[in-house]
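Colleague: I'll drop the sequence and a predicted model, then ask my questions.
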Amino acid sequence: MLSEETRTIIKSTAPVLEEHGVVITTRFYSRMFEEHPELLNIFNHANQAQGRQQTALAKTVYAAAVHIDNLEEIMPAVVQIAHKHVSLGVKPEHYPIVGAHLLLAMKEVLGDAATDEIIQAWSDAYGVIADTFISVERSMYQSTAKQENGWNYFKDFVVARKVKESDVITSFYLKPADGSNVPTYIPGQYISVRVSIPGDPYTLIRQYSLSQASTPDEFRISVKREADNDPNGVVSIHLHEKVNEGDRLEVSAPAGVFVLDASKTSPVAFLSGGVGITPMMSMFETVATSTPERPTAFLHGARNRSQHAFDEDVRSLVEKMENASYKTVYSDEENGFITRDMLEQYVDPQGEAYVCGPVPFMVAMIRELRNIGMDDSRIHYEFFGPAMEIPNN
């Protein structure tokens, strides 16, 4: 437990962290990687280069300062981050390294304003927060290891099949190299894929949604090939161009909190844009096969027909359901976007909605779902990056 004095000091630093947080976290990562370059095997280099990781950490530190009197307020964020940490293989021994360099970065950036009392208060607070992460992640690791066919960290898988789904999306069917089965996962979860690329001294890790309903013997991920000049495209290009059937990939166990509540039978809508269709396929296929009577709407937007993956798969499942509708739009065509009128036609505001796609798409969909009367508790989404504020209008 933190003393009242410590909590008062932490709260007093919130305005400074709001203003200088990104500068502090940028210096933090620079310092840490200088002394511990091995951690570059875990962190996303592209997010580092684009400043996304620095922004995300700055927001987390600021939120901790604001809610230091009641850290339960940030537990949903802690759990979401912990899922990512577990999928990356973060270990308890990493936390003291992070804490030491974060405090040094605070002192360096803030100078004399970072008094000994402030640094000590943040040291105490970081200890409590780190212990929370370690405890949550330990529980996740234990649960994963105990699950039938479960494992911790990374395991070798073989690419059993490689299937082109559209001009930009290719599916990889992955089976354990040791001949075992895979654990059951919740629709919407993701796995991490770790690769070594010739010429890069560090391993690269990316998360990919599992794009089919849980099956006992394989995972499927469906990967969009990013543009050659996109820093985030290094791994996707490698998978598309260099990884073939029979090759091996290192894979983590399923994780993630953006998941379908399959126990509900109320109307449900899936809204996806581009490659955001991948977790929706897992969710939609689960609904179609386990509760085909559930009122269901699937709205998808792509750039054009040639980039639209899984169209035939969705249509085939819709035909077998009792009360399902399916609508696609293409942004290269006139009026090719999902509109408020379209949502009013297809989405029941008293049901549930799952949203995934590019950030502008998600912002627009969440705003319009609110505008048609859907309560926030019924709108499910996850931004895979820094937290976003969704305007109401």
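Modeller: Received it, and whenever you're ready, just let me know what you need.
Colleague: drop to CA atoms for contacts and neighbour counts, all remaining ones
Modeller: Fine.
Colleague: so where's the longest helix in this protein?
Modeller: As assigned by DSSP state H, the longest helix anywhere in the chain is helix 116-146.
Colleague: So which bits of that one are buried?
Modeller: 118-127, 129-130, 132-134, 136-138, 140-141, 144-145 (16 or more other Cα atoms under 10 Å).
Colleague: so residue 250 sits right up against residue 152, yeah?
Modeller: No. Applying Cα atoms under 8 Å, one finds residue 250 not in contact with residue 152, separated by 11.8 Å.
Colleague: Helices of the chain, start to end?
Modeller: So, for the chain - with DSSP H - the helices run 4-12, 14-35, 45-50, 52-66, 75-88, 94-110, 116-146, 234-242, 277-290, 311-319, 340-346, 359-371.
Colleague: so how far is the fifth one from its chain's centroid?
Modeller: Pointing back at helix 75-88 there. 9 Å (Cα atoms, centre = their mean, to the nearest Å).
Colleague: Check which helices and strands it is in contact with.
Modeller: Under the contact criterion of 3 or more Cα pairs under 8 Å, 6 or more residues apart in numbering; DSSP states H and E, helix 75-88 touches helix 116-146, strand 190-195.
Colleague: Would you convert these into a markdown table that also reports distance to residue 213?
Modeller: Listed next are the helices and strands packed on helix 75-88 as a markdown table, based on distance: least, Cα to Cα, whole Å:
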| stretch | distance to residue 213 |
| --- | --- |
| helix 116-146 | 19 |
| strand 190-195 | 12 |
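Colleague: can you tell which of the ones you listed is closest to residue 74?
Modeller: For those, proximity to residue 74 was assessed by Cα to Cα; helix 116-146 is nearest, at 10.3 Å.
Colleague: let's bring in a second model and compare:
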Amino acid sequence: MTTDQIQLVKSTVPILKEHGVLLTSHFYKRMFVHNPELKHVFNMGNQQNSKQQTALAMAVLAYAEHIENPAVLMPAVDHIGHKHTSLDIRPEHYAIVGQHLIASISEVLGDAASPELLEAWTLAYQQLAAIMSGHEQKIYSQQTAKKGGWTGWRPFVVCERVKESNEITSFYLYPSDGGDVADYLPGQYISLRLFLPELNLLQPRQYSISCSPNGKYYRISVKREAGSKHPDGMISNRLHDHIYAGDIVELTAPAGSFVLNKQTPSRKVFISGGVGQTPLLSMLEDIVAKPDTQGVPPVTWIHGCRSEQVHAFKDKIAEICTSYKQLDQHIFYENEQSPAKNHYQGRVELEILKNEILKPETDYYICGPAPFISKHYEFLIANGVPVETIHFEEFGPASLQLN
């Protein structure tokens, strides 16, 4: 790209800040009209709740702002790349997206979209597509290099269902071909695909693996979305209502960049809300199963949910506390009091636990709804915790820009 073309792209930053979601909403509508087959690839629930449009608008804006040095976006590229490989996104999809993105810029901006601006954005998009697809090819190569690794969709059989609470059920998934199960990093997720008769579409959803690597199966722990007929909850509810032992589901290989840091034996603090505990449970199980050779790291487990009835894995965590003396847990119930030790009424408040958790050489992992993550991230930052020691996972398309 020439200097003038770079400046043309940067000149659209104010427009993207103000009208980015309008542009991306137009883009998705246009793409699904002309390429309806992509409805099987994209989460249509995220289309209805505008999460996908917002996430794309933020990504396009960030790229325009940093087009002179896109290397600074590599953490975001890696995060998105894992999402894309988990959805089996391939280079040919980028060509379709590019066609509709440039057309949308022209249609939304109207007379302001000069031929020079459209040419600059075409080159900018091609550069971004090359960066993204190149990084994703590396992830695909890493997946296939593993024992039992694969790319694309692979059939797995549900061998067991376990009710963990009034809302959450675990599904134990084994390869239907009897082959090996690819290893993964604690905290990663898999994509699961089912056919939804209500939409007449195949639909993918991403679920954290809720157990530590074991070489035999993957376990996902899924929350029922009570009363939900919205596409956002249809796959979760279909798993609860229609998928039983012996049924087949399709999975992509484990992916994700929200993973346990094993490089240091630092103290770990896990902070979760509701079903957000699932990736943290995988991390915790891995720690207690394979203590670091440099020492046994102290762990603090902080979890919040509405009540004991919807509290999944409470017996499992209590069992780990008994055997792993370096683990302390603190439980917050919004709707009830509990006589148990280290149980509190109300939502999670880190202020109550600051003397225990605000210590040097500590890694913090937060998972839950976006407001939950923001609240506790901001508390840690306000109390002097280094940003590089705070890790978080937001379920769904990324909408938080905290780090």
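Modeller: Arrived safely. No experiment lies behind these values; they were computed from the predicted model shown.
Colleague: Superposed, how do the two chains score by TM?
Modeller: Remark: TM-score between the superposed chains equals 0.96 [TM-score structural alignment, normalised by the length of structure 1]; 390 aligned residues with a Cα RMSD of 1.4 Å.
Colleague: and among the helices of structure 1, the most buried is which?
Modeller: Neighbour counts (mean count of other Cα atoms under 10 Å) averaged over each of the helices of structure 1 peak at helix 277-290, with a mean of 24.
Colleague: what's the angle from that one to helix 311-319?
Modeller: Counting by axes from the mean of the first three to the mean of the last three Cα atoms, to 10 degrees, helix 277-290 of structure 1 lies at 30 degrees to helix 311-319.
Colleague: Direction-wise, compare helix 277-290 of structure 1 with strand 190-195 and give the angle.
Modeller: Here helix 277-290 of structure 1 runs at an angle of 130 degrees relative to strand 190-195 (the same axes, to 10 degrees).
Colleague: contacts for helix 277-290 of structure 1?
Modeller: Outside helix 277-290 of structure 1, the residues that touch it by Cα atoms under 8 Å, 6 or more residues apart in numbering are 187-189, 209-214, 221-222, 259-260, 262, 270-272, 294, 300, 309, 314, 317-318, 320-321, 354, 356-357.
Colleague: 7 Å instead, please
Modeller: Contact with helix 277-290 of structure 1 is made by 187-188, 209-213, 222, 260, 270, 317, 321, 356, as judged by Cα atoms under 7 Å, 6 or more residues apart in numbering.
Colleague: and of those, the nearest to residue 367 of structure 1?
Modeller: Distances from residue 367 of structure 1 to the contacts of helix 277-290 of structure 1, taken by Cα to Cα, are shortest for residue 356, at 13.4 Å.
Colleague: Please verify my assumption that the closest one contacts residue 363.
Modeller: No. Assessed by Cα atoms under 7 Å, residue 356 of structure 1 is found out of contact with residue 363, at 9.9 Å.
Colleague: The longest helix of structure 1 - contacts with which helices or strands?
Modeller: Judged by 3 or more Cα pairs under 7 Å, 6 or more residues apart in numbering; DSSP states H and E, helix 116-146 of structure 1 is in contact with helix 4-12, helix 75-88, helix 94-110.
Colleague: and if we set it to 10 Å?
Modeller: Judged by 3 or more Cα pairs under 10 Å, 6 or more residues apart in numbering; DSSP states H and E, the packing partners of helix 116-146 of structure 1 are helix 4-12, helix 52-66, helix 75-88, helix 94-110.
Colleague: Tabulate those in CSV, adding columns for distance to residue 37 of structure 1.
Modeller: Compiled in CSV, those are given as follows (distance: least, Cα to Cα, whole Å):
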stretch, distance to residue 37 of structure 1
helix 4-12, 30
helix 52-66, 16
helix 75-88, 16
helix 94-110, 12
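Colleague: Am I right that residue 327 of structure 2 is in contact with residue 356?
Modeller: No. The pair residue 327 of structure 2 / residue 356 is not scored as a contact, 11.9 Å apart, by Cα atoms under 10 Å.
Colleague: and for these two, which residues touch both?
Modeller: 269, 300 (Cα atoms under 10 Å, 6 or more residues apart in numbering).
Colleague: in the stretch 201-350 of structure 2, which spans are strands?
Modeller: Ranges of strands in the stretch 201-350 of structure 2, per DSSP state E, counting those that start in this stretch, are 201-208, 218-223, 248-251, 267-273, 299-305, 327-333, 343-345.
Colleague: for the second one, packing partners?
Modeller: Read that as strand 218-223 of structure 2. Packed next to strand 218-223 of structure 2, using 3+ Cα pairs under 10 Å, 6+ apart, are strand 154-163, strand 168-175, strand 189-196, strand 201-208, helix 231-242, helix 277-289.
Colleague: Return the distance of the longest one from the chain's centre.
Modeller: Just to be clear, that refers to helix 277-289 of structure 2. Worked out by Cα atoms, centre = their mean, helix 277-289 of structure 2 lies 16 Å from the chain centre.
Colleague: Superposed on structure 1, what's the mean shift for that helix?
Modeller: Here helix 277-289 of structure 2, set against structure 1 after superposition, deviates by a mean of 0.7 Å using mean Cα distance after the TM-score superposition for structure 1.
Colleague: just the third one next, same as before
Modeller: Mean deviation of strand 189-196 of structure 2 relative to structure 1 after superposition (mean Cα distance after the TM-score superposition for structure 1): 0.5 Å.
Colleague: Common neighbours of residue 356 and residue 363 of structure 1, please.
Modeller: Both residue 356 of structure 1 and residue 363 are in contact with residue 383, where contact means Cα under 10 Å, 6+ apart.
Colleague: Residue 386 of structure 1: what's it in contact with?
Modeller: With Cα under 10 Å, 6+ apart, residue 386 of structure 1 has these contacts: 51, 52, 53, 54, 55, 56, 57, 58, 59, 60.
Colleague: Against residue 160 of structure 2, how distant is the counterpart of it in structure 2?
Modeller: By TM-score structural alignment, residue 386 of structure 1 lines up with residue 398 in structure 2. Plainly put, residue 398 of structure 2 is 32 Å away from residue 160 of structure 2 if you go by Cα to Cα, to the nearest Å.
Colleague: And for residue 365 of structure 2?
Modeller: Look at residue 365 of structure 2 and residue 160 of structure 2: by Cα to Cα, they are 29 Å apart.
Colleague: Tell me which of those two has more neighbours.
Modeller: Taking neighbours as other Cα atoms under 10 Å, residue 365 of structure 2 and residue 160 compare with residue 365 leading, 25 against 15.
Colleague: Can you find the partner of that one in structure 1?
Modeller: Matched by TM-score structural alignment, residue 365 of structure 2 corresponds to residue 354 in structure 1.
Colleague: closest to residue 230 of structure 1 out of the helices and strands packed on helix 116-146 of structure 1?
Modeller: helix 52-66 (14.2 Å).
Colleague: for the closest one, packing partners?
Modeller: Taking 3+ Cα pairs under 10 Å, 6+ apart as the contact cut, helix 52-66 of structure 1 packs with helix 4-12, helix 14-35, helix 45-50, helix 75-88, helix 116-146.
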